[in-house]
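[1] sequence plus the predicted model coming up.
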Amino acid sequence: MESYLPVLIYLGVALAVPILITGLIEFLARARRARHNDPAKYLTYESGYPTPPLTGRIPVQFYLVAMLFVIFDVEAAAFYPWAVTLRRLGAFGLWEVVAFVLVLAIGYAYVWKKGGFQWR
């Protein structure tokens, strides 16, 4: 039973720390809201100007385009480390990046065929 004591202490700390941090954040947020109760501070800003609240739903297409941008941008960023280590990788590295580009091209073609790049 003594060998489980460090594990129990670890679990206790692992549970207590997030609970304490969450409680502290909530306490500080309530105190701040009580001091700064200006409704103009909570308005949505667009290009530095307050805008009225949105009156409708944001089109899902906006989120789809944003996700596609992030996905293809991160994949394009993977080429830099490959280019830096190309000499050490040799032919194996070349074929690995060819496979990577093929998977990327298949995903790109699929999104294109489904009309994911068209703003309707």
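    Now that the structure is in, tell me what you want to look at.
[2] switch to C-alpha atoms for all contacts and neighbour counts from now on
    Noted.
[3] quick one, longest helix in the protein?
    helix 5-35 (DSSP state H).
[4] which residues sit against the very next helix or strand once past it?
    With elements assigned by DSSP states H and E, the helix or strand that comes after helix 5-35 is strand 44-46. By CA atoms under 8 Å, 6 or more residues apart in numbering, the surrounding residues in contact with strand 44-46 are P50, T51, P52, P53.
[5] dropping in the other structure now:
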Amino acid sequence: MQETSENAIVLWPLLVYGAIVLSLVLLILGLSYVLGQRGTGRAMVEPYEGGIVSAGGARIRFSSQFYMVAMLFVIFDVETIFILSWAIAFQELGWYGYVGVLVFIVMLVVVLVYEWRNGALDFGPDGKKILAAYKRMNQKPASG
């Protein structure tokens, strides 16, 4: 069976493109090796070398509260995208879309209240505890 020129797959442009890309990569790597600096200062062997000698480890323990806030930010940010896309398609969706987004927003408010009640949005000590400690500190000692 003979192939006609209409059904033949032309691969030579792809092979030429691949050869050009490979030669450019090799040229860039070779030039960076030849022209690159080879200094060996104290901080050059450190990770993320920036000229400042590092002190201590990079492993710092963060409270899980930071991760909770980050997760809430991402979740509510994605919901903002959904609401924005609903607002763009408002005319086409009609009342069904309006009721759908209203249910969606009510669910968001319920989740926000739930997270608030569980303390996911508390960033520090309770204000009442701070006032009680302040009052105890300012009480005059009994004279005896």
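    Sure, I can see it. Because the structure is a prediction, the values reported are computed rather than measured.
[6] TM-score for this pair?
    Between these two chains, after superposing, the TM-score reads 0.57 (TM-score structural alignment, normalised by the length of the first structure); 80 aligned residues with a CA RMSD of 2.6 Å.
[7] from the contacts of strand 44-46 of the first structure, which land in strands?
    Per DSSP state E, strands hold the following members of the contacts of strand 44-46 of the first structure: P50, T51.
[8] now the helices for the second structure?
    Going by DSSP H, the second structure shows helices at 12-35, 64-88, 90-118, 127-138.
[9] report the aligned residue range of the first structure for stretch 101-111 of the second structure.
    Using TM-score structural alignment, the residues of the first structure aligned to stretch 101-111 of the second structure are 97-107.
[10] superpose on the second structure and give me the mean offset of the matching stretch.
    Superposed on the second structure, stretch 97-107 of the first structure shows a mean distance of 0.5 Å to its aligned residues (mean CA distance after the TM-score superposition for the first structure).
[11] R87 of the first structure maps to what in the second structure?
    Checking TM-score structural alignment: R87 of the first structure goes with Q91.
[12] so what's its match up against?
    By CA under 8 Å, 6+ apart, the contact set of Q91 of the second structure is empty.
[13] state the distance from it to I81 of the second structure.
    The gap separating Q91 of the second structure from I81 of the second structure is 18 Å, by CA to CA, to the nearest Å.
[14] over to Y33 of the second structure?
    46 Å.
[15] cool, and V106 of the second structure?
    Counting by CA to CA, the gap from V106 of the second structure to I81 of the second structure is 16 Å.
[16] equivalent analysis for G127 of the second structure, please.
    The value you get for G127 of the second structure to I81 of the second structure, if CA to CA is used, is 34 Å.
[17] equivalent analysis for M44 of the second structure, please.
    From M44 of the second structure to I81 of the second structure the distance is 44 Å (CA to CA).
[18] the more surrounded of the two?
    M44 (15 against 11; other CA atoms under 10 Å).
[19] what's the neighbour count on A83 of the first structure?
    Neighbours of A83 of the first structure (other CA under 10 Å): 13.
[20] swap that for Q65 of the second structure, please
    15.
[21] and if you look at the one 3 residues further on?
    The criterion is other CA under 10 Å. On that basis, M68 of the second structure has 14 neighbouring residues.
[22] again, but for G127 of the second structure
    9.
[23] which ones are touching it?
    With contact set as CA under 8 Å, 6+ apart, G127 of the second structure has no partners.
[24] make it 10 Å
    By CA atoms under 10 Å, 6 or more residues apart in numbering, G127 of the second structure lies in contact with A133.
[25] the one 10 residues further on now?
    For M137 of the second structure, the residues meeting the contact criterion (CA under 10 Å, 6+ apart) are L131.
[26] next, the buried residues of stretch 66-85 of the second structure.
    L72 (16 or more other CA atoms under 10 Å).
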